[in-house]
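Enquirer: Have a look; sequence and predicted model below, questions after that.
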Amino acid sequence: MCPHEPSCPSADGPGREAARTVVAHPEQGWSLLCNGVVLFEDTGELLPDGAVIEPHRPLAGVS
């Protein structure tokens, strides 16, 4: 469980990327969030249940 007040968003919610970083490895391109999500530099995610969220970075120059 998240020890922060207010609690971090859950891993299964749409705001999951707003959880606090508990471990950062920018040299390797990933961070572990308080809710158990591994967030990758390319905006891809690995959820605690093993589900993969494909990168969702906005494309440059596309409007």
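Expert: Received the coordinates, thanks.

Enquirer: When you work out contacts or count neighbours from here on, use the C-alpha atoms and nothing else.
Expert: Will do.

Enquirer: and the residue most central in space within the chain, what element?
Expert: Nearest residue to the geometric centre of the chain (C-alpha atoms, centre = their mean): residue 39, 3.7 Å. Per DSSP states H and E: residue 39 is located in strand 38-40.

Enquirer: got another, please set it beside the one above:
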Amino acid sequence: MCQHQIKCPTAEATDRDAAVALHPEQGWSLLCNGVVLFEGTGELLPDGQIIAPHRPRPTAMVTA
């Protein structure tokens, strides 16, 4: 799928989100490896597998 030199990570790779994105202004991106990456960090892989959103948890603010 990817025509870039150096090739983007495959949809199965752990760094798949590093692939070149198309349409990020619409709240989702179609990566050149076939992954649909949603703004909320959820993903839809080309084989139909769903990756749940995985935002980092906010850290608690400690006040004195």
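Expert: Here it is on my side, so go on. Everything numeric in this text was worked out from a predicted model, so none of it was measured.

Enquirer: TM-score for the pair, please.
Expert: The TM-score (TM-score structural alignment, normalised by the length of the first structure) is 0.87; 60 aligned residues with a C-alpha RMSD of 1.2 Å.

Enquirer: just to revisit the earlier point, correct me, but the residue nearest to the centre of the first structure touches residue 33?
Expert: Yes: using C-alpha atoms under 8 Å, residue 39 of the first structure is in contact with residue 33, at 7.2 Å.

Enquirer: For residue 17 of the second structure, list the residues it contacts.
Expert: Going by C-alpha atoms under 8 Å, 6 or more residues apart in numbering, residue 17 of the second structure touches 9, 31, 37.

Enquirer: And it? What does it align with in the first structure?
Expert: In the first structure, the residue paired with residue 17 of the second structure according to TM-score structural alignment is residue 17.

Enquirer: Can you give me the distance of its match to residue 62 of the first structure?
Expert: Taking C-alpha to C-alpha, to the nearest Å as the measure, residue 17 of the first structure and residue 62 of the first structure are separated by 23 Å.

Enquirer: Could you do residue 42 of the first structure as well?
Expert: Computed with C-alpha to C-alpha, the distance linking residue 42 of the first structure and residue 62 of the first structure is 17 Å.

Enquirer: hang on, the earlier thing: so the next helix or strand after the strand holding residue 39 of the first structure corresponds to what in the second structure?
Expert: Scanning forward in sequence from strand 38-40 of the first structure by DSSP H and E, the next helix or strand is strand 45-46. Counting by TM-score structural alignment, strand 45-46 of the first structure falls onto residues 43-44 of the second structure.

Enquirer: mean per-residue distance, the matching stretch to the first structure?
Expert: Once the two models are superposed, stretch 43-44 of the second structure sits on average 0.2 Å from its counterpart in the first structure (mean C-alpha distance after the TM-score superposition for the first structure).
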